[in-house]
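Asker: Attaching a predicted model along with its sequence, questions to come.
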Amino acid sequence: MTITNNALSGALAAQAALNAVSQNIANAQTKGYTRQGVLLVATASDASANSPGNGVQIGSLLRFSDSYKSQQMWRAASDLGQRSQVQPYLSQLETVMSADKSSISYGVDNFFKALNAAGVDPTSTPLRQQVITAADSMSQQFNSIYNLTANQLISVQQQQTAILPSLNESLSGIAALNQQIVSLGATGTNTSALLDKREQLIDSVASQVAVEVINNPDGTASVSLKSGQPLVVSNLAANLNYVSTSGASTLTLTFANTSFKLDDTKVGGQLGGLGDFRDNTLKPLQKSISEIAEQMSQKINDTLTSGFKSDGTAGVAMLSFNPTSATGLLQVASGFQTTDLAFSSDGTPGDSGNLQKLVDVKGQSINLTSIGSVLLGDADTQIVGKLGISSQQNQSQLKTATTIRSQAEDDWKSTSGVNTDEEAINLVEFQNMYQANMKVIAVANTLFDSTLQMFG
C-alpha cells in the first residue's frame, strides 16, 4: 500500500536524521568536530500513478563546512604562531638589557665615573684600582648580555629544528587522509570524520608555516607554502629539514625527489617567526653589542697607549676584545695593574692630561651597523630603545593576532560547531516525525484489517 510505503520512508528518514542529531550531541565538546545533518528529498510519484508521491528519501548526508571560514582560521593560526614564538625572547632581552644593575649602560657609566673620580688624585692607588675594578665589572656585563644573545641564538635554532618532525608528520598524515577519503568516498561511505581529522592537521601545519589550501573536486586537499612550493598533493607529502653547508643551516623542502631551498624568515608561522627574529632582531642586536665593545675598547686602548705611566714609560692597552668568545667578548688584559694606567700626557707624575682624554671617550662617536653614528655613552640606550620598540610592536601584533584567531574560531563555530540548543529542537522535531509516521502505519494497518473484514 502507498500509504504504508510513504509512512515507512518517513520513519526511516526520521531515524537517519535522529542518528545525525545523536552524533552531533555526542561530539558537542569534540575539538574540530563538524556538525552533520541529512538532506530530505520528496520522492516523486510514478508517471502513471494518481497519487501525491512515493514518500521521502535521504538525498545526501550533509557536513556543515565553509571553506572560506576554514581558510580564515588557518591564516589566523599562522599569524598567531609567528608572533607568539618570539615574544618570550624579546621580553627576556628587554628585561635584562634595561635593568638598572645589569645593563651595559650601567657598566659603562660606572667605568667613566671611576675615571672622573681618579682625576682628584691621578697617583692614588685605590682610585686607580677602582678604575680597573670598574673596567672588569663593565666587561662582565658586556659578556653576560652578549652570552644571553648567543644562548638565545642556539635556542632559536634548536626550536626551529624541533618543529620540523611534527610538521613533517602532519604533512604525511594529510597525504594519507587524502588517499583514504578518495577511497572511501568512492564507496559512498561517510568521510566526515576523516575530513575533520585532515582539517585539524592542516590547522596544526598552518600554525607552524603559513599555507594555502585548495580543496579539489576528487575530495583531496592540496597544501602549499605561500611562496608556492608544494607541501601536499594528493597522497604525496613534502619533507622539510635543515641542511648544513659550510657551517650555515639552510631550510630545504623535498617533494617528489625535487629539492627547494627556502628562506626560513619568510615561511610564516612559528618557523618563519623564529627565523625573522633570528636574522632581523637577534643577530643585529648581537652585532651591535660586539661593535660597541670593539670600538670602545679600541678608543680606550688607543688613548692609553698614547699616554704615559707614572714612571714615564709608554702606556699599554687595558682592554682585550675577542669576538670569537661568547663569554669573553671583553676583558681586562691579563696582568694589567694600577701602575699600567697611563694617565699622564707628558710623563710627569700626577699629570692628568691623558686621563681627561679617557674621560672624553664617552662623548665620542661610534658607528653601529643597525643604527649608524651614535655617541658611545648613548649607544646602549639606543639599541635597548630599538629593542623595546620591537617588543612593543610584537606584543601589539600578538594581541591582534590572538583576537583575530578567536574571532575566526567563533565564525567557524557559527557554521560548523554544534549548538546543543538547536540539536535539542531537532531531536524533538525528528522524534515527532518518527512517531507521526509510525502512527500513519498503524492507521494503514487498521484500514487494511477493516478491508479484509469486509470480504470475510
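Answerer: It's in. Predicted model only: the values in this text are computed from it and were never measured.
Asker: okay, CA-based contacts and neighbour counts for the rest of this
Answerer: Will do.
Asker: so who does residue 21 touch?
Answerer: 36, 37, 423, 426, 427 (CA atoms under 8 Å, 6 or more residues apart in numbering).
Asker: Can you tell me the SS state at it?
Answerer: Secondary structure assignment for residue 21 (DSSP: H, G, I helix; E, B strand; the rest coil): helix.
Asker: Also residue 213?
Answerer: strand.
Asker: Equivalent analysis for the one 5 residues further on, please.
Answerer: Secondary structure for residue 218, judged by three-state DSSP, is coil.
Asker: now it, nearest residue through space, not along the chain?
Answerer: residue 182 (6.6 Å; CA to CA, 6 or more residues apart in numbering).
Asker: then this one, side by side with the first:
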Amino acid sequence: MTSGLFNIATSALNTAQRALDTTGHNIANVNTEGYSRQRAEVATRPAQFSGGGYIGKGVQGTTIRRMYDEFIQTQLRNTTSTSRYYDTLYDSLSRVDNLVADPSAGLAPALQGFFSAVQGVANDPTSSANRTVLLAEAESLVDRFNFLHQRFQDQQFIVDGQIGDSVQEINSITDALARLNAQIVSAQGRGQPPNDLLDKRDQLILELSGYVDVTTVEQDDGAMNVFIGRGQGVVLGNRATPLNAVPSTPGMPLEIRLGTGDKAVDITRQMTGGQLGGLLEVRNNVLDVAHNELGRVAVGLALAFNDQHRQGYDLLGETDKAFFKVPTPEVLPGKGVSGPNPTVTFDTDPSQWGQLKASDYRLTHEGGEWHLTRVSDGRKLGSYGAGDEIKVDGLVITMPASGSAGDSFLIRPTRNASADIAVTIKNPEEIAAAGQPGGVGDNRNALALAKVQTTNFLNGGTTSLEGAYDGLVGRIGTRTRQAEVASLAQERLLADAKAQRESVSGVNLDEEAANLLRYQQAYQASAQIIAITNTLFDTLIGAVRR
C-alpha cells in the first residue's frame, strides 16, 4: 500500500515540478519576439484493477504544448507582408511625388519661364535683352531636365540598392530556416514537439514575410518547405536555394534570379508583396514610367520647337536652324549579342508625334524574324525581316541586317532624353523670330513658337507639353495618396492581427503568477503525501519488529 501511495506522490511531485518549470519558462520569455506560451499537459496513469475496483496510480506528464493557432499565424504573416508592401510603396512614392511636384524644383516652373521668355521675344523681337533672356531660360529649362533626370537616376540607384539588401536578408533568413528544419526533424524524431525551435522557425518565416509574400507546406517529418512570391521554392527540407540580384547586362536595373550559375532563373516578375515587392513596383511601374514620361516631354519639346524654329528667320537672315538638340534613342544589346544594332530615330513627321509613348521596346530574333514588343503593355507590334524599316509609335526603326536565334535588344527611346536635350543656339541673333528673311521687327515665327506651349500634339493630339507633365504629377500624386491610405489601413489590420496572436500565444504575467501559486501548492501537497507515506512506512516497520 505504501509503495503505491509513494509512487502516486512521486508522480504528482514530478508533474508539479514540470508545470513549475514550464511556467517559469513562460515568464522568462515574456518579452521574447515570436515566443508562444507553453503549457504542461497531464493525464492520469493507467489504473490498477483489484477486486475492490480500479485503483488509481497517479498522474503523468504527456507533453509540453505551445499555445499556437496556425490560422492566426498565417493571417499575421499575410498582413505583415501586405503592410510592409504598402509602407515601402508609400515611402518611395512620397520621394518621387515631392520631386516632380516641387513648385521650385519641378519642371512646370522652368517650362513656364521658358515660354514666357519666348513671348517676350514675340513682344519685341528687336530687343537683344529679350533674346538673351530667352537663351538663359532655355539653358535653365535644359538644366531642369538634366537635374530631374539625375534625381530619377539617384532614386533608381537607391531602390536598386534596397533591392540588393532585401535579397541578402532573404538569403540569410532562408539559410537559417534550412538549418532549423534539420534541427526540428532530428528533435521531433524523439516523439515530442521541439516548441522553442518551432517558435524560432515561425518567427523567421514572419520576418521573411516582411520582405516578400510567403507560403509554407509542412512535411510529415516536421520540416517546412517555404515558397516566396508566386510559388518560388527557396527552402525545401534542409536545403536553401539562394537568390541573386544582378543586372542582365551592365547598366541595366537589377534582376532577381533564383539559383546560381547557368541554371539561375529570372524570377523578378514573380516577386510580390513585402518590401521587395514594393520596391519592384516602384522601380518598374513608377520610376521607369516617370523617367520615360519626363524624357517624352523633352523629346516632344525638342521636336515641336525645332520644327517651328526651322521655319523662321534669324537676324542674320538664315533659316532651317534647330533650337534644341533632339535626344537619340538608346539601344542596349542583350547578353551575348555580337551582331549589328537596330537603328532607331524619332519620326520627323509632326503628325506622328502624338503616337510617342513613355515606354521601352524589346526586339528579339526568333524563327528567322525580328519581333518587336512594347514593354509597357506587353503588346506585340509585329514581325519583320532583316533590314526592314518600320514606323511605329513615332519611331523609325531599321531592323538589324542579321541576327541569331535568341538575340535581343532593349530600345529605350525616351529614358535618357531628359539628360541628352541641349540648346544648340548660342547667339541671341540666331533666334528665328521672323516669318520672312530680313524682317528685323517681324515676330510671326516667335508667336508661333510661343504657341508650342499650348498646342496639343502629344497623346494622339489631345495633350500639350505642360499637360503631359501635369498628368505625370497627377498620376504620381494619386498613387501616393492611395498608397498612404492603404498603408494606414494595413497598419491597423496588422495591429489587430498581432493582438489576436497575443490573445492566443502571448504570455500573461498575471495568469502565470496565479499558475505559479497553484503549482507550488500542488508541489507542496505532493511532498506532504511523501512525508505521510514515510510515516506510514515507519509505522509498518515498527509493527513488524514488535
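Answerer: In hand now; what should we look at? Note that the structure is a prediction, hence the values are computed from the model and not measured.
Asker: After superposition, what's the TM-score, could you say?
Answerer: TM-score for the superposed chains, counting by TM-score structural alignment, normalised by the length of structure 1: 0.93, backed by 453 aligned residues with a CA RMSD of 2.2 Å.
Asker: so what corresponds to residue 413 of structure 1 in structure 2?
Answerer: With TM-score structural alignment as the criterion, residue 413 of structure 1 lines up with residue 502 in structure 2.
Asker: ditto for residue 241 of structure 1
Answerer: Residue pairing (TM-score structural alignment): residue 241 of structure 1 is matched to residue 244 of structure 2.
Asker: element containing its match, please.
Answerer: strand 243-247 (DSSP states H and E).
Asker: Could you confirm residue 58 of structure 1 falls within a strand?
Answerer: Yes. Assessed by three-state DSSP, residue 58 of structure 1 belongs to a strand.
Asker: State the distance from it to residue 335 of structure 1.
Answerer: 92 Å (CA to CA, to the nearest Å).
Asker: equivalent range in structure 2 for the strand or helix carrying the residue nearest to residue 218 of structure 1?
Answerer: Using DSSP H and E, residue 182 of structure 1 falls within helix 125-185. On the basis of TM-score structural alignment, helix 125-185 of structure 1 is assigned to residues 128-188 in structure 2.
Asker: Relative to structure 1, what is the average displacement of that stretch?
Answerer: Overlaying structure 1 shows stretch 128-188 of structure 2 at a mean distance of 1.3 Å from the equivalent residues (mean CA distance after the TM-score superposition for structure 1).
Asker: quick one, strands of the stretch 301-450 of structure 2?
Answerer: Secondary structure of the stretch 301-450 of structure 2 by DSSP state E, counting those that start in this stretch: the strands cover 324-325, 330-333, 343-346, 361-366, 369-374, 379-384, 389-392, 395-398, 408-412, 422-423.
Asker: What is the distance between the first one and the centre of its chain?
Answerer: The offset between the C-alpha centroid of strand 324-325 of structure 2 and the centroid of the whole chain comes to 37 Å, using CA atoms, centre = their mean, to the nearest Å.
Asker: against structure 1, where does it fall?
Answerer: Going by TM-score structural alignment, strand 324-325 of structure 2 sits over residues 319-320 in structure 1.
Asker: what about the residue nearest to residue 218 of structure 1, how many residues close to it?
Answerer: Using other CA atoms under 10 Å, residue 182 of structure 1 has 16 neighbouring residues.
Asker: what is the orientation angle of the helix holding residue 182 of structure 1 with strand 239-245?
Answerer: 140 degrees (axes from the mean of the first three to the mean of the last three CA atoms, to 10 degrees).
Asker: any idea which helix or strand comes after helix 125-185 of structure 1?
Answerer: In N-to-C order, the element after helix 125-185 of structure 1 by DSSP H and E is helix 192-208.
Asker: and that next one, how far from structure 2 on average?
Answerer: Counting by mean CA distance after the TM-score superposition for structure 1, helix 192-208 of structure 1 comes out at 1.5 Å.
Asker: What residues of that helix count as buried?
Answerer: 192, 194-208 (16 or more other CA atoms under 10 Å).
Asker: in the stretch 201-350 of structure 1, which spans are helices?
Answerer: 269-277, 283-305 (DSSP state H, counting those that start in this stretch).
Asker: could you redo those as JSON lines and give each row distance to residue 389 of structure 1?
Answerer: Below are the helices of the stretch 201-350 of structure 1 laid out as JSON lines (distance: least, CA to CA, whole Å):
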{"stretch": "helix 269-277", "distance to residue 389 of structure 1": "14"}
{"stretch": "helix 283-305", "distance to residue 389 of structure 1": "13"}
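Asker: Aligned counterpart of residue 224 of structure 1 in structure 2, please.
Answerer: Counting by TM-score structural alignment, residue 224 of structure 1 lines up with residue 227 in structure 2.
Asker: what sits against the closest residue to that match other than its chain neighbours?
Answerer: Excluding its sequence neighbours, the residue lying closest to residue 227 of structure 2 (CA to CA, 6+ apart) is residue 233, at 4.3 Å. Applying CA under 8 Å, 6+ apart, one finds that residue 233 of structure 2 lies in contact with 225, 226, 227, 241.
Asker: Kindly confirm whether my reading is correct that the third one touches residue 235.
Answerer: Yes. With the criterion set as CA atoms under 8 Å, residue 227 of structure 2 and residue 235 qualify as a contacting pair; they are 7.0 Å apart.
Asker: between the contacts of residue 233 of structure 2, which has the most around it?
Answerer: Going by other CA under 10 Å, residue 226 tops the contacts of residue 233 of structure 2 with 23 neighbours.
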